[in-house]
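Peer 1: need coordinates for the below:
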Amino acid sequence: MAWCRSFALAAVLLGFLSCYAPVPSLASSGSDGFLQCLSAAMPKQLLYTQSSPSFTSVLTSSVWNHKFLAASTVRPFAIVRPTNASHVQAAVVCGSQNDVRIRVRSGGHDYEGLSYRSERPEVFAVLDLADLRSVSVDPKAATAWVESGATLGELYYAVSKASKLLAFPAGLCPTVGVGGHFSGGGFGMLVRKYGTAIDNVLDATLVDAKGRLLDKQAMGADVFWAIRGGGGGSFGVVLSWKVKLVPVPPTVTMFILPKSVDEGAIDILTKWQEVAPAFPEDLFINVVIAKQVAKFQSMYLGTCDALLPLMETRFPELGLNKTHCKEMTWIQSVPYIYLGTTATVEDILDRSTSASSSSKSTSDYVRQAITKDVWAQIFAWLAKPDGGVMIADPYGGKVSSFSESATPFPHRGGVLYNIQYMNFWPAATDGSAQTKWLKDLYAFMEPHVSQNPREAYVNYRDLDLGQNVVVGNLTSYKAAQVWGEKYYKDNFQRLAMAKGEVDPEDYFRNEQSIPPFVASKRR
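Peer 2: Presented below is the predicted three-dimensional model:
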């Protein structure tokens, strides 16, 4: 295990709860004091300052968006790469003692880069959890402990090695980091059968703003509720998660079927948005739409022979036949969809990044079916020279069976599907045309998506929805409501109250972190 404990030895972990490794209290303050404090508490080779030869390579090791490599980006003055829990505790305590905030990243994707950069001039350090990535699977109990620095690919791979008939319901992309993904909700092709990732979290370990190491019981019900969907960077450092694994059959059936506008894509999409959320839970079909083509991607928890009559009865417009079906194991489906039909299972362990292009994203939720004429206009938007991509993921089934307040993730009953809008541009250009296209399409979509609030998914974080304002030394609750209620709806106030319990001084904060309600309710 990466930080000197086995997940199987829960009793050992409990011995560390509510305590932390001694950290010397130094008179010096600021960045120098932070580094001196940490140097006394952990090996110096785990600290990287801007003068360190490896600083840039460590910083960029999980940067996927080229625009955040610009010289103008506000970077951390130091990066800490902990290898055990006591290092994380020391970083928090040293930061608090020396008025240095830390930003936490788990090594995956970060749409706005808030885990390693700042929008404003600020002295901060990054706590990079890439070396805290162990996965321990108990196939008999159908559970696993996974550290936040692991990727989804590493989690999926470990589960498949322990059992061919178990899986975990999270995202499609294997290079996404577990910590950030779980913090925001987490959904993929099993979402209709088993709900989101956070619907299957049983326990967690958290380092709070005082440097205490807490499990579910010690952190309390409100904080445990908050970390499962309330977004990363607000409540502390989640080191690990205990998750419930779910059963999958020995054979799943996949298909990827593109349809162009000339082949009836508009009519097919119009029908898809009504039938996809109402399919049996074993069937998931999403759509990737670019230019004049809608690409339908599916997982069915069963054989092709069982899928075909279902499709013929419920969705004949798609024209699925046996030649489109690809039968495989669940773990084989992970690289098949995201990495391509020739990728192997071992490829999902590749953590290498590619920041060769820049991108911008945002999201919507659809609660009433979009009409055929509007879909025709959407395709016209997508056909523009600077156009991007729309990805639509159906809900319904298990994800919609939970109440909106069961977790901070509120997008449940009544949601037909989620939309992610994305646009990309070459590293050598400024992306102004592509960004304008995205903003204009988002404005066009306003009448056709959820209202009051216009919902958004926090894992597709978008700073254009609003940014925090600091009043005194605390984040303004009122200003945060502008973006917060889009992500969390009526759960936002409860999140702020949980923040007030665990971090009333607002140590963990960024441009879209949860404000502490106790201290800020009057602002």
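Peer 1: switch to C-alpha atoms for all contacts and neighbour counts from now on
Peer 2: OK.
Peer 1: so where do the strands sit in the stretch 251-400 of the chain?
Peer 2: 252-260, 283-290, 293-300, 326-328, 357-366, 389-394 (DSSP state E, counting those that start in this stretch).
Peer 1: swap in the stretch 51-200 of the chain?
Peer 2: Under DSSP E, counting those that start in this stretch, the stretch 51-200 of the chain gives strands at 78-80, 101-105, 124-128, 135-138, 143-147, 166-167.
Peer 1: another sequence for comparison is provided below:
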Amino acid sequence: MRNISLEIVLFYFSLFSFLLPLSCPTSDSVTHAFLECLENHSQFSSYPISGIICTPNNSSYPTVLQHYIRNLRYNMSTTQKPLLILTPMHESHIQSAITCAKTHSLQMKIRSGGHDYEGISYWSEVPFFILDMFNLRSIKVNIEDETAWVQAGATVGEMLYKIAEKSNTHGFPVGVCPTMGVGGHLSGGGYGYLMRKYGLSVDNIVDAQLIDVNGRVLNRETMGKDFFWAITGGGASSFGVVLAYKIKLVRVPAKVTVFDVHRTLEQNATEIVYRYQHVAHKLPKEIFIRLTMMVMNITEGNKKTINASFMSLFLGDSETLVSLMNKRFPELGLKKKDCKEMSFVQSYIKWTNYALGTNCDIGAPKVLLNRAYNSTHLTRWHSSKSRYRPSGRSRTPQFQKKKNSTHLKRKSDYLKEPIPKDGLEYICKRMIELEKPMLTFNPYGGKMAKITPSAKPFPHRAGIICKIQYATNWKENDVKESEHYVNLTIMLHTYMTPFVSKPPREAYFNYRDLDLGINHNGHGSYFEGAAYGDKYFKHNFKRLVHIKTKIDPDNFFRHEQSIPTLPS
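Peer 2: So this is what the prediction gives:
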């Protein structure tokens, strides 16, 4: 980003504002006043703020804005853009931003990676600015005490790379997209393929640094038990600006085993999926098997089928895995040739769908340092040798190098009882009719069943077979097309109603879904918040509201699905 002096920025805003009618305040006048406030607060600082301001007058503005937009649904010409973007280099920049935003009643959106599915860190219906944390991405790994301090702007990939640099027998339970920002991913839950062994990301956070609404820099001790509890699963953006998390590293074998086995309806997929529901969450906690169901075209003719992909991580060797699977899940028909042994960090690369090349053979793979978004991890591909291919797509796996190339919609559910065979047949039929949406099942059991629902704001623990994600991706940059694909996802979600948790119908907070409700942060804020809060947090929602009311009574830290305050 090109640095630009604050004096020049203020000059152009003053000139532009002078040409406008003076009868009512404008977004430019608000921005001008906000910039003046920032300047006044940094006059005597060792960290000048002028170099981290990016306004629409700055040629870097489109690049800075769009680089971390992960869902093109919220990058339309009609999408309201931020008045400016702040890219802090020091905690004092954040403190100034909070003070001035409160003074001028300007909404602040906090962005660490931009992977929130509904894009609420980079758009709003009211005037706002973005506090983009990407410059704050220091990572300090201490193998001796098996911990690491990770700043909020670092990515999951950067964090795993730094850990792998120090040790090939340590890791951390995170999701399988390397470009996710640590700040949002860790604060809202953090699913990953180590969850059955070690729980979620939030279950392995031991400390935090945060700036509160009063500009104070707090840690676990000074913020107190309730505050720390809230930002480890309740979404930190409702409570403050997280600077960094201290995480507890987990131990992994030097060699792990992965497999990716595909079965279609013609290969008895319905029976295998039915058995999967009874087995996957009861296997030893060292085994994680993710199931993805999607529509495929059979290359001979136009017939469509369902492809069920079973992808697994086993914290052990392939021989042990095959023996165990043949005893506990013989329906899958796993063979040793289906399995590959590799280091833990290589298994992460495998799961993200990056190719394992020479730069991944030893040590820490540098591909994890790539902060540019790549959408291939969003879709599971067959190899080019398969008789089947994703419906409407090329047979050959494609690595899309273009950033921000996906429009998407996501929803979530929790499965507490196995779907009967006739129910699976019904869902497969409906999926073939809809064609686009995919279903992904993440199994529970293991450590997830042993953590109490109130230990963290994340309540979805014992009694769950798996979490379900609904996923639809598309290329068309058109509002009507977007509505069409969003409706397809909603329809599949509706078809699944008889088979999933209720009441309430639970949902995962990090799979943000505005269909559950939008908070306009007015007089009805609490009741609007309860619409989605009860689904995301269940009985923990009320505790989150009480904590929010105590530490941020004026609801400064707010967004479309933030934790509300109690009604006065």
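Peer 1: what's the matching range in structure 1 for the helix or strand harbouring residue 526 of structure 2?
Peer 2: Assigned by DSSP states H and E, residue 526 of structure 2 belongs to helix 525-537. Aligned by TM-score structural alignment, helix 525-537 of structure 2 falls on residues 476-488 of structure 1.
Peer 1: show me which parts of that stretch are buried, residue by residue.
Peer 2: 476, 477, 478, 479, 480, 481, 483, 484, 485, 486, 487, 488 (16 or more other CA atoms under 10 Å).
Peer 1: hmm, back to that, between the strands of the stretch 251-400 of structure 1, which one is nearest to residue 224 of structure 1?
Peer 2: For residue 224 of structure 1, the closest of those is strand 357-366, at 25.8 Å, according to CA to CA.
Peer 1: what packs against the closest one?
Peer 2: If contacts are counted by 3 or more CA pairs under 8 Å, 6 or more residues apart in numbering; DSSP states H and E, strand 357-366 of structure 1 sits against strand 417-426, helix 432-445.
Peer 1: relative to strand 389-394, how tilted is the last one?
Peer 2: If I follow you right, that is helix 432-445 of structure 1. In terms of direction (axes from the mean of the first three to the mean of the last three CA atoms, to 10 degrees), helix 432-445 of structure 1 departs from strand 389-394 by 40 degrees.
Peer 1: kindly tell me how buried the residue mapped onto residue 314 of structure 1 from structure 2 is, as a neighbour count.
Peer 2: Following TM-score structural alignment, the counterpart assigned to residue 314 of structure 1 within structure 2 is residue 328. Residue 328 of structure 2: 14 surrounding residues under other CA atoms under 10 Å.
Peer 1: what residues does residue 328 of structure 2 make contact with?
Peer 2: Residue 328 of structure 2 sits next to 279, 283 when contact means CA atoms under 8 Å, 6 or more residues apart in numbering.
Peer 1: could you do residue 360 of structure 2 as well?
Peer 2: Neighbouring residues of residue 360 of structure 2 by CA under 8 Å, 6+ apart: 346, 366, 367.
Peer 1: still on that earlier bit, for the helices and strands packed on strand 357-366 of structure 1, which one sits closest to residue 283 of structure 1?
Peer 2: So among those, strand 417-426 is nearest, using CA to CA, at 14.3 Å.
Peer 1: mind listing what's buried in the closest one?
Peer 2: Those would be 417, 418, 419, 420, 421, 422, 423, 424, 425, for strand 417-426 of structure 1 by 16+ other CA under 10 Å.
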